[in-house]
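S.K.: Could you look at this predicted model? Sequence included:
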Amino acid sequence: MRKLLTVITSVILLSSCKQTDTKNIQNKETTKKDSIKIENSSQTVQSNSDLLEQFSKNKNEVIHKLKTLSNKEANALYEKYSEENTALVQQIAEKEAGVLDKFYYEDEANKKAVKLLGEKLSKHQLEFSEIGEGYVEIDPVHDFYYQIFKDYVTNDYKDYLYLVSEESKSLYSADAGLVISFKDLGDRIISWENFMTKYPDSNLIASVKEQYKNYQMDYLVGQDNTPTAERATDENYIYPENIQEFNRFMKKYPKSPTVPLINLFMENFKNENIFDLLRAEQDKL
């Protein structure tokens, strides 16, 4: 789930770049101290400590700058900062690839190296993210962006960052299967439906809707290792626990746009083209 913030932010930049005027931000960057300079792959960095210090320096500069900006300018700064920050964190992870690759090793030397790196990351509000299949990444703590921007951005961005921070508390999926329960996934769907209803004109709508549709598809069909229906035998059927969850959802949220999709799935889950049927219905939303 930590990928969520990165994916949505990238789409936000595409959908809102024509709508958000960032010239005011640039005009206020009158000194070198006020500008945000993110180290990138074309620059020479001597050590991972330098990258970590740059990470914290950038954060502090953003916090200082936010005090001078309007809400809409703060939105634009969030988009720019989160994109650049993602690139910087990736550099940090690349520098520590040797330790991350041995995260699950049981020998004392590697366990010590992992522990020391974890302590170092913690000082900069970074942490390990175990994403399954033996892979480990580095990410900001779950509420990193929310805590920085919540008092400065517009309400839609504030609510968006809060929802993302809550979802980022736990891993969403790993090893081709859901980690959270289908009930929790259903509740996530409702949270984003409420968001889109509350902020229909938000610059975030296009990107939020894309992730929302992914949630719907996972809720209805599942993932490879956590499917909602048995299709390996001649007697195909929806698992009883998923039927129970679908019924719970429809009873609790009868007006949800997801209800027609649930009915469509339950009536046509044996159809080889069920994915296409669901996507066609989603496009009507």
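M.R.: Perfect, thanks for sending it.
S.K.: alpha carbons only for contacts and neighbour counts from here, please
M.R.: OK.
S.K.: Strands of the chain, residue ranges please.
M.R.: 126-132, 135-140, 173-174, 177-178, 222-223, 226-227, 229-230, 237-238 (DSSP state E).
S.K.: Which elements pack onto the third one?
M.R.: For strand 173-174, the helices and strands in contact under the criterion 3 or more Cα pairs under 8 Å, 6 or more residues apart in numbering; DSSP states H and E are strand 126-132.
S.K.: For the strand it packs on, which outside residues touch it?
M.R.: Strand 126-132 has contacts (Cα atoms under 8 Å, 6 or more residues apart in numbering) with 2, 118, 121, 136-141, 171, 173-175.
S.K.: let's bring in a second model and compare:
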Amino acid sequence: MTKNYIYIGLFLTSVLVSCRKENSVLPNSESTDTITEIQYTSDPDYVLSNKNAQELIVHLEDEQNDLKRKLKKANKKEAEALYIDYYKRFTTIVDSLNLAEINTLNTYHQMGTAKHDTILRKQNTYDKLGLYFRKVDSTTYDFKIKPGFFYNLFHNKISKEFEEYLRLGYVEHKLFYDQQTKNEKITLESQRNLIINWEKFITQHKDFKFIDSAKRSYSDNMMLYLFGTPAKPTFEISSKKLYVENEQEYISFVKQNPNLISAEITKSFLKHFYVNDKNFTSEKFYVDLKEFTKKEISEHIK
């Protein structure tokens, strides 16, 4: 397999998957973590394993400056090609930083607010590069490109549909970023708006080159809207009862948006929930409901 094919493969599996990690949906009895999956690039063609953190920082800065220089002269087609190329490059470097800084990341959560000067200097350095310490779960951190980094760079330089795709990814990622950095709650309204906008995108741009990735983002956000996170589920698994706030939200959403695919899925979710809440044990109920909902989403957006 040539490197070009490898690069495209990495892009297709990585783009917007960053938020997909945030959107992991598990029974609330399994974990109190908000993110339960983390994967780094392990292919030797990608991981710059022979470079230390300082070398990687310089390398990332050089690549960012190189991209900005090329974007000044690029037309829309060239800019889109640059996005694909440099998304891969930056992902490579960030993955490598996660390995080079493993000791810092492993102890970061233990420091709390009492971080020593070395860590504060690192935070400042990575902040200038558009990176931040992302909280993966209750004890784990990694480096993550800040939301809006690519959208802001490529704004007005790519096609409208490509820009909307990046904008939605930006909005999606920013919800979790603000939750961590500003302690802002992810509201049902913000989740609802996101799934509506993703639905609008995938129905209006069926021939978009990364439509499969857009559909995965829609699916993940739809599951998040209906199931919540381990830290904030939408229903109590043991009693198989929807929380009042969520139940009212779903009923209102279905009534007010009868023509939306998302409303049809939500209606099917509610019907299946009510019909089967007495037919299974709590764990089987959850698994059955999750499998049913995934199938419903897949059928509606295939």
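M.R.: Right, received. Where do you want to start? Predicted model only: the values in this text are computed from it and were never measured.
S.K.: thinking again about what came up before, buried among the contacts of strand 126-132 of the first structure? Need that as a selection in PyMOL.
M.R.: To isolate the buried members of those in PyMOL, using 16 or more other Cα atoms under 10 Å:
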select buried, resi 2+121+136+137+138+139+140+141+171+174
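S.K.: Closest one of the contacts of strand 126-132 of the first structure to Glu241 of the first structure?
M.R.: Nearest to Glu241 of the first structure out of the contacts of strand 126-132 of the first structure is Ser173 (Cα to Cα; 18.8 Å).
S.K.: any idea how far the residue nearest the centre of the second structure lies from Ala81 of the second structure?
M.R.: Centroid check for the second structure by Cα atoms, centre = their mean gives Cys19 as the closest residue, at 0.5 Å. Separation of Cys19 of the second structure from Ala81 of the second structure (Cα to Cα, to the nearest Å): 22 Å.
S.K.: Likewise for Ser252 of the second structure?
M.R.: For Ser252 of the second structure, the distance to Ala81 of the second structure - Cα to Cα - is 42 Å.
S.K.: Arg121 of the second structure -> the first structure?
M.R.: Alignment note (TM-score structural alignment): Arg121 of the second structure maps to Leu116 of the first structure.
S.K.: Likewise for Thr139 of the second structure?
M.R.: Here Thr139 of the second structure is matched to Gly134 in the first structure, going by TM-score structural alignment.
S.K.: and if you look at Leu168 of the second structure?
M.R.: By TM-score structural alignment, Leu168 of the second structure lines up with Leu163.
S.K.: now that match, nearest residue through space, not along the chain?
M.R.: Ser191 (7.8 Å; Cα to Cα, 6 or more residues apart in numbering).
S.K.: Show me where the stretch 1-150 of the first structure has its helices.
M.R.: In the stretch 1-150 of the first structure, the helices defined using DSSP state H, counting those that start in this stretch lie at 2-16, 23-28, 48-66, 71-95, 97-100, 108-122, 144-149.
S.K.: same for the second one, what does it pack against?
M.R.: If I follow you right, that is helix 23-28 of the first structure. Looks like helix 23-28 of the first structure contacts helix 71-95 (3+ Cα pairs under 8 Å, 6+ apart).
S.K.: how big's the offset between the helix it packs on and the second structure?
M.R.: Helix 71-95 of the first structure differs from its equivalent in the second structure by a mean of 1.5 Å after superposition (mean Cα distance after the TM-score superposition for the first structure).
S.K.: counterpart of that helix in the second structure, which residues?
M.R.: So helix 71-95 of the first structure sits over residues 76-100 in the second structure, by TM-score structural alignment.
S.K.: likewise stretch 256-264 of the first structure?
M.R.: Stretch 256-264 of the first structure corresponds to residues 260-268 in the second structure, going by TM-score structural alignment.
S.K.: Just give me how far the matching stretch sits from the chain centre.
M.R.: How far stretch 260-268 of the second structure lies from its chain's middle: 22 Å, per Cα atoms, centre = their mean, to the nearest Å.
S.K.: List the contacts of it.
M.R.: With contacts defined as Cα under 8 Å, 6+ apart, stretch 260-268 of the second structure is touched by 195-196, 199, 222, 226, 250-251, 253-254, 257-258, 293, 296-297, 300.
S.K.: Of the residues you listed, which is the most crowded?
M.R.: Within those, Met222 tops the neighbour count with 26 neighbours, counted by other Cα atoms under 10 Å.
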